[in-house]
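Undergrad: This is a predicted model, with the sequence first.
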Amino acid sequence: MRTICSEDHRLHFPQAELHAGQFVTPFERPSRVEYILARLRERGLNDIAAPDPVAMAPIRALCRPDYLAFLEHAWDEWKRAGCAGEIIPASFPARRMNADRAPTNIDGKVGFYALAAETAITAGTWAAALSSAAVAQTAQRIVAGGARAAFALCRPPGHHATADMFGGYCFINNAALAAEAFRADGVARVAVLDIDFHHGNGTQDIFYRRGDVFFASIHGAPEHAFPYYLGYSDETGEGPGEGANLNLPLPPGAGYGPWAEALDAALARIRAFGAEALVVSLGVDAYKDDPISFFTLDSPDFLDAGRRIGRLGLPTLFCMEGGYAIEAIGVNAVNVLEGFLDA
């Protein structure tokens, strides 16, 4: 299995995240990639390459043009406004406020395009987000070219990003970009399986009214877990997408037993959907020691999860998402890949 990774991920490294009422070093940081790369090499998965140049046309087709313009120019606007620190949203178009007009002032504009306040933008964020998209695009082309699987070691991650909002450490939705690429390649039906602890709200939002891309997510129950406002089991799609959205929320303390049952249910639905290609949003923050989740999976569980996914027998692209127990992230992510290869 080839891994695609870009050194440009390092360009995005905010120095602060607002968490539990204080500023902390962000949980999503460059060292996550280093632990995964080290584990890949340790396990002999040494086929690691840089991405091809990013293709902007598919990104423009996925995202609203005003949102992309915001991401590209936000840092320069922020600095021209005399702001000294990193870009952190401070005001939002909440209920009964106008959510259809972006302010001209950069402070208001940031809140207009943000879905949460934990994700900062730095001077290198736009370049890093594009490099992450390029990683997903390159890995998808490998699978579309006939490989059984590829691993897009994306950073920043993507599954919380919508077509017009950033947050949850995400700016461009890499998994959605890859699913769209499979469709453009002529794959009639694509499935996106999100095993990150946090609900893939952005991916759901992008495909919610479509019947050609099936989305399944196993995640912490939204009444208890970020992103809080999507991810309930009664969200099943709308219009042509009715029945093509499956949310499997689980309560605090859930272990591998109920999690594996949810995974099997998702895989059964993907089979019934008739998917011809699979994109896995590979988050490993369901791990028992993750600092911002409440599931209790252990490292061997990720190996078994990979085997179950592998038994689908579909061309599969893994896109890296979350996982914040830094010293265990390499073992857990690579366990999924090894389990898949063993299936």
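TA: Yep, it's here.

Undergrad: CA atoms for contacts and neighbours, from now on please.
TA: Fine.

Undergrad: And the closest residue to Gly330 other than its chain neighbours, how far from Glu321?
TA: Residue nearest to Gly330 in three dimensions, not counting chain neighbours: Ile36, with 3.9 Å by Cα to Cα, 6 or more residues apart in numbering. Distance, Ile36 to Glu321, using Cα to Cα, to the nearest Å: 12 Å.

Undergrad: Please say which of these two ends up with more neighbours.
TA: Glu321 (32 against 21; other Cα atoms under 10 Å).

Undergrad: The more buried one and Cys154: what is the separation?
TA: 7 Å.

Undergrad: just Leu45 next, same as before
TA: Distance, Leu45 to Cys154, by Cα to Cα: 17 Å.

Undergrad: In terms of packing, which of the two has more residues around it?
TA: Per other Cα under 10 Å, whichever of Leu45 and Cys154 has more neighbours is Cys154, with 28 against 17.

Undergrad: re the thing from before, give me the buried positions along the helix or strand harbouring the residue nearest to Gly330.
TA: Under the criterion of DSSP states H and E, Ile36 resides in helix 31-42. Judged by neighbour count (16 or more other Cα atoms under 10 Å), helix 31-42 contains these buried residues: Arg32, Val33, Tyr35, Ile36, Leu37, Arg39, Leu40.

Undergrad: A further structure is provided below for comparison with the first:
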Amino acid sequence: MRVFFDERQLRHAPTHYFRRGAAMPHQEQPERAEILRDMLIGEGFEITKPQDHGLDPIKAVHNPDYVDFLPTAHARFVESAGSEALAIPTMHPGVRRGKVPKDIHGQLGWWMTDTSTPLTEGTWDAAYWSAQTAVQTAETIASGERAAYALCRPPGHHAMRDCANGFCFFNNAAIAAHHLTRTYTKVALIDVDVHTGNGSLDIFYERGDVFFCSLHPDPATYPTFFLGHADETGEGDGAGKSLNLLLEQGASQEDVLATLDTGLSAIRDFGAEALVVSLGFDMAVDDPLAAVSVYPEGFAEMARRLAALNLPTALIQEGGYLGPSLADNARSFLTAFREASS
């Protein structure tokens, strides 16, 4: 199984963000990718740098004006506010598609925004090469490989068409899925990160060529809030092509796997010809952002069930933070997927 990663993805290095009103160390650190990279090397995976596919695959998914804003945004912010200020928004234009949640922290975000995507000097390089990693993975399976893994960092599945959100700048999985529609008529994107793939849902909500499925706790009471409710099933050409499968907070490994089976059945019914997996290891019981209870063997079983779809598959890294089992969870999933798809 091919693996893609570029060291420039380590250049985004946020120090802190605000959560529940308090400043705290930022969870999305370069060390996450270094841990996964080192595990891959130890398990005999060969890591290749992606080619530069340019901005076109990114702008095919994201608002071109948003994309063009990012390369110089940090420098412009520093020039205006100084180097000691945190490059986050403090003025907000209004709301987007979704529902008002019940949780106070979600309501603050509905009427305001989150603070989790501070710009740093290296953010553009990291986000750009994270997206290129996803494009290269899509190119690889479109060219006939059974499976490939993109060690994307920063992650992407919360990024919407025209905004950064939830640690994410470019929606790597959506970029990969759209890129695959050049080769395949029907593409499925399944999100097994513990958080709603709200950005992917936003991007594909009115499209009929990409089936989107996400497993996550109820967004009425759990981040990222707003999008990902069970009754959000798509509109227009996308009617019936979005599926949000809600988990109880604290759900057991068996519950998660049973819910995954529901999603896999829907993908089969859709008739998908290729698969993109938004792969988050923050379903782990000991992840710093834990909400459900998956263990290393559960990740291995998840991999086997996904591989059993027998589809060309692009694995796109999303969450999974600096908990004690991060490397073990990644090792279990990726080695099991490699074995099952060989």
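TA: That came in fine, so what should we check first? Note that this is a predicted model, so its numbers are computed, not measured.

Undergrad: Any chance of TSV for the buried residues of helix 31-42 of the first structure, columns distance to Gly220 of the first structure?
TA: Listed next are the buried residues of helix 31-42 of the first structure as TSV, based on distance: Cα to Cα, whole Å:
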residue	distance to Gly220 of the first structure
Arg32	22
Val33	24
Tyr35	25
Ile36	24
Leu37	27
Arg39	27
Leu40	28
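
Undergrad: so what corresponds to Ala266 of the second structure in the first structure?
TA: Matched by TM-score structural alignment, Ala266 of the second structure corresponds to Arg269 in the first structure.

Undergrad: rewinding a little: my read: the residue nearest to Gly330 of the first structure touches Glu327, true?
TA: No. Ile36 of the first structure lies out of contact with Glu327 (Cα atoms under 8 Å); the separation is 9.3 Å.

Undergrad: wouldn't Ala127 of the second structure be in contact with Leu10 here?
TA: No. At 9.5 Å, Ala127 of the second structure does not count as touching Leu10 under the criterion of Cα under 8 Å.

Undergrad: neighbour-wise, which of these two wins?
TA: Comparing Ala127 of the second structure with Leu10 by other Cα under 10 Å, the one with more neighbours is Ala127, at 28 against 22.

Undergrad: quick one: contacts for Leu215 of the second structure?
TA: Residues near Leu215 of the second structure by Cα atoms under 8 Å, 6 or more residues apart in numbering: Asp191, Val192, Asp193, Val194, His195, Thr196, Asn244, Leu245, Leu246, Leu247, Thr259, Leu260.

Undergrad: Actually, Ser217 of the first structure.
TA: Leu193, Asp194, Ile195, Asp196, His199, Gly200, Gly231, Leu246, Asn247, Leu248, Pro249, Ala266.

Undergrad: which of the residues you listed lies closest to Glu338 of the first structure?
TA: Comparing the contacts of Ser217 of the first structure against Glu338 of the first structure with Cα to Cα places Ile195 closest, at 16.0 Å.

Undergrad: The closest one maps to what in the second structure?
TA: By TM-score structural alignment, Ile195 of the first structure lines up with Val192.

Undergrad: repeat for Gln140 of the first structure
TA: Gln140 of the first structure maps onto Ala138 in the second structure, by TM-score structural alignment.

Undergrad: got it, and Val336 of the first structure?
TA: Aligned partner of Val336 of the first structure by TM-score structural alignment: Phe333.

Undergrad: I'd assumed Ala300 was in contact with that match.
TA: Yes. Assessed by Cα under 8 Å, Phe333 of the second structure is found in contact with Ala300 at 4.4 Å.
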